[in-house]
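Undergrad: Predicted model and sequence below, questions to follow.
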Amino acid sequence: MAKLISIVTPCYNEEGNVEELYRRIAKVMENLPYEYEHICIDNCSTDSTVAKLKVLAAQDKRLKIIINARNFGHITSPYHALLQSHGDACILIASDLQDPPEMIVDFVRKWEEGFKTVLAVKPESEESTVMFFIRKTYYRMISRISEVSLVNNATGAGLFDKVVIEILRKLQDPYPYFRGLLCEIGFPIATVPFKQPRRQRGVTKNNFYTLYDIAMLGITNHSKVPLRLMAMGGFLLAIISMLAALGFLIAKLIFWNSFQLGVAPILIGMFFFGAIQMLFIGLLGEYIGSIHTKIRNMPLVIESERINFDVPE
């Protein structure tokens, strides 16, 4: 019996892309010697995405749909869909077609070579130069401070053997940094480089908050370096403050009548130390927020509907 490959495509307001996405995935899988299921998880779209998916699912029982009760965000929704897969391997790609479905062939080839984890990486991209530079800088930084070696420029798309998926099920992480978890598991990771195309239809769902969210998630989940920098920075600033105070005292004692401290240094010092304190408190808040999210143990998503999951494989 042929092995089963699960293909997961998370979507939100992708009415202009889901039909082409379905066709391109079906075309790729026609040329591979595997059975497949296509799991599309919709994060409570407000356009006609779900309606179009239901039409396709009525024609092809291999297309399975999960509809979330509300928008649960870009982190938990794809992760939940991965855990619902039943394949010998599971492939995750974006539904905006910026992860070309044709990469599935390269993912499967690496899997057949024995890799349990395969990740797509984008050493170059057609997105804005500034955003691409910021992403590369972030991944370089997080790789240096992380407790495990991370894959630079990974998009999150890739193939994961059923062994990896089973480990992820046991972890029960309610708000995972997925790329970091894959590296923490420890299996050798194969990479598939590609040039990411520009989005052709629809509007990107990423904004400053979502990008900041995933950036801080990567830091708080996989590094204690910021916490230790706070402790060392506080100690260093205390020493500098004491030395500055001693210097001012000596200057005042030597030049008692002529030395005037003035208001400007006091204000500058107050604003500087106030800013440092706010930065440290903010970083501590991120770590505390991460802990709070995990101890609540909320489900990844709440589903409102499933389609075609009751169909025998």
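TA: Perfect, thanks for sending it.

Undergrad: hey, let's count contacts and neighbours off CA atoms from now on
TA: OK.

Undergrad: just the strands in the stretch 151-300 of the chain please.
TA: 154-161, 189-196 (DSSP state E, counting those that start in this stretch).

Undergrad: Distance from the chain centre to the last one, please.
TA: In this case it means strand 189-196. How far strand 189-196 lies from its chain's middle: 16 Å, per CA atoms, centre = their mean, to the nearest Å.

Undergrad: and if you look at the first one?
TA: Centre-to-centre, strand 154-161 and its host chain are 11 Å apart (CA atoms, centre = their mean).

Undergrad: could I get the strands of the stretch 151-300 of the chain as a markdown table with mean neighbour count and distance to Met29?
TA: Output for these, formatted as a markdown table (neighbours: other CA atoms under 10 Å; distance: least, CA to CA, whole Å):
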| stretch | mean neighbour count | distance to Met29 |
| --- | --- | --- |
| strand 154-161 | 22 | 14 |
| strand 189-196 | 17 | 18 |
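
Undergrad: Take this one as well and set it beside the first:
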Amino acid sequence: MKNITLIIPCYNEEHTLPDLISELSSLIGIHKSYTFHILFVDDGSTDATQSILKEYIKSLPITIVSLSRNFGHQAALQAGLDSAEESIIVLLDADLQDPPEVISDMIKKYEQGAKHVIAKRSQRNEKLIKKIPAHIFYYWAQKFSEFPFPREVADFRLLSPEVHTAYKSLPERKFFLRGIFAYLGFTPEIVTYTREKRQKGTSKYSWEKMIRLFLDSIPTLSSEPLRILFPLSKIVAATILTIVLLILLLWFSQGLSTNNLLLICFLLIGLSATYIIGTLSIIALYLHAIFQQSQNRPPYIIDSIINAEQ
């Protein structure tokens, strides 16, 4: 029988875990031709998440990879991918907004020959405050990406052993996983579903974390922002030069009052400062990514691994 490993990051999910595990038990019962393994990555939870998971270890094929602190959602997924043995991999969040029954559709696609199956949200039944930043994120991520990057697709996906092996061959230490899987290729098949509101617990993705994820995604997806700096600098320089020439022309032909001259000077300073700040921000974004990679630190630290044998 083929093996399927479900990788599920958890951070303070004590309220959703019983329902999630119940649904996963039903899923395992449906697909008897596969051997399932459930790998929960506890991302430094401070509630009863780990205690609840331990209650199910004897009855289900569960392994708990416990991280030494909260490293973040992407790092927790990476810990699961690195810890999983060669098998079919499914990435799934613990909040039940991405329904586990969709995995059955993914498995069908895999059985039809797909090596990479992604779950696309056809509808988001969420609050507007969550929808707006998500739409902005996907729009700009798609604009920046140098390779096909589908919209309304998060980390919920199935990876064949070939894709998992290709992922493990990459030298980077810290990933924006959606960008990495897009880079790997393996033209994905798509299943669609409706993303529901979170019924229990609270979302762990604040505005600050979403902005950080977006900024981290840019160096992974593209070098285009760096490439546009040179042509943009020529446009800005030409604009400033044109304004200066117009000022000189007006100065000699009509004269300019001190107030008008000061206003124009402030506009020129503002334009120049905006360009400089924007340029430095883009360069800093890529320098930060290079700095993180050069540190060669692991993106996560495993505190313990717990399974039925321990």
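TA: Everything's here; your move. Worth saying up front: this structure is predicted, and the values here are computed from it rather than measured.

Undergrad: Nearest to Met298 of structure 1 among the strands of the stretch 151-300 of structure 1 would be which one?
TA: Ranking these by proximity to Met298 of structure 1 (CA to CA) places strand 154-161 first, at 23.0 Å.

Undergrad: elements contacting the closest one?
TA: Applying 3 or more CA pairs under 8 Å, 6 or more residues apart in numbering; DSSP states H and E, we find strand 154-161 of structure 1 packed against strand 89-92, helix 103-112, strand 117-125, helix 178-185.

Undergrad: if you set the cut-off to 7 Å instead, what comes out?
TA: strand 89-92, strand 117-125 (3 or more CA pairs under 7 Å, 6 or more residues apart in numbering; DSSP states H and E).

Undergrad: Looking at those, which is nearest to Asp42 of structure 1?
TA: Of those, nearest to Asp42 of structure 1 by CA to CA is strand 89-92, at 14.0 Å.

Undergrad: how big is the offset of the closest one relative to structure 2?
TA: Comparing strand 89-92 of structure 1 with its match in structure 2 after superposition yields a mean distance of 0.5 Å (mean CA distance after the TM-score superposition for structure 1).

Undergrad: That strand aligns to what range in structure 2?
TA: Taken onto structure 2 by TM-score structural alignment, strand 89-92 of structure 1 occupies residues 88-91 there.

Undergrad: neighbouring contacts of the matching stretch?
TA: 3-8, 155-161 (CA atoms under 7 Å, 6 or more residues apart in numbering).

Undergrad: between the residues you listed, which is closest to Glu196 of structure 2?
TA: Lowest distance from Glu196 of structure 2 to these (CA to CA) belongs to Phe156, with 14.0 Å.

Undergrad: contacting residues for that closest one?
TA: 91-92, 118-119.

Undergrad: Aligned to it, what sits in structure 1?
TA: By TM-score structural alignment, Phe156 of structure 2 lines up with Ala157.

Undergrad: How about residues contacting stretch 8-18 of structure 2?
TA: Contacts of stretch 8-18 of structure 2 (CA under 7 Å, 6+ apart): 39-49, 52, 73, 76-77, 91-95, 200-201.

Undergrad: Which ones among these lie within strands?
TA: Mapping the contacts of stretch 8-18 of structure 2 onto strands (DSSP state E) picks out 39-42, 91.

Undergrad: quick one on the thing from earlier: looking at the strands of the stretch 151-300 of structure 1, which is closest to Pro226 of structure 1?
TA: Between Pro226 of structure 1 and the strands of the stretch 151-300 of structure 1, the shortest separation by CA to CA is 22.8 Å, and it involves strand 154-161.

Undergrad: once aligned to structure 2, how far is the closest one on average?
TA: Superposing on structure 2 and averaging over aligned pairs (mean CA distance after the TM-score superposition for structure 1), strand 154-161 of structure 1 comes out at 0.7 Å.

Undergrad: tell me the angle of that strand relative to helix 178-185?
TA: Angle, strand 154-161 of structure 1 to helix 178-185, by axes from the mean of the first three to the mean of the last three CA atoms, to 10 degrees: 50 degrees.

Undergrad: want to throw the contacts of stretch 88-91 of structure 2 into TSV with distance to Met210 of structure 2?
TA: Output for these, formatted as TSV (distance: CA to CA, whole Å):
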residue	distance to Met210 of structure 2
Asn3	33
Ile4	30
Thr5	27
Leu6	24
Ile7	21
Ile8	19
Asp155	14
Phe156	17
Arg157	20
Leu158	23
Leu159	24
Ser160	28
Pro161	30
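
Undergrad: now, among those, which is nearest to Ile235 of structure 2?
TA: Asp155 (38.8 Å).

Undergrad: just checking, the closest one touches Ile180?
TA: No - in terms of CA atoms under 7 Å, Asp155 of structure 2 does not count as a neighbour of Ile180; the distance is 11.0 Å.

Undergrad: And the helices in structure 2?
TA: Remark: helices assigned in structure 2 by DSSP state H are 17-30, 49-56, 73-83, 102-111, 128-144, 161-168, 177-184, 207-221, 224-227, 229-253, 258-295.
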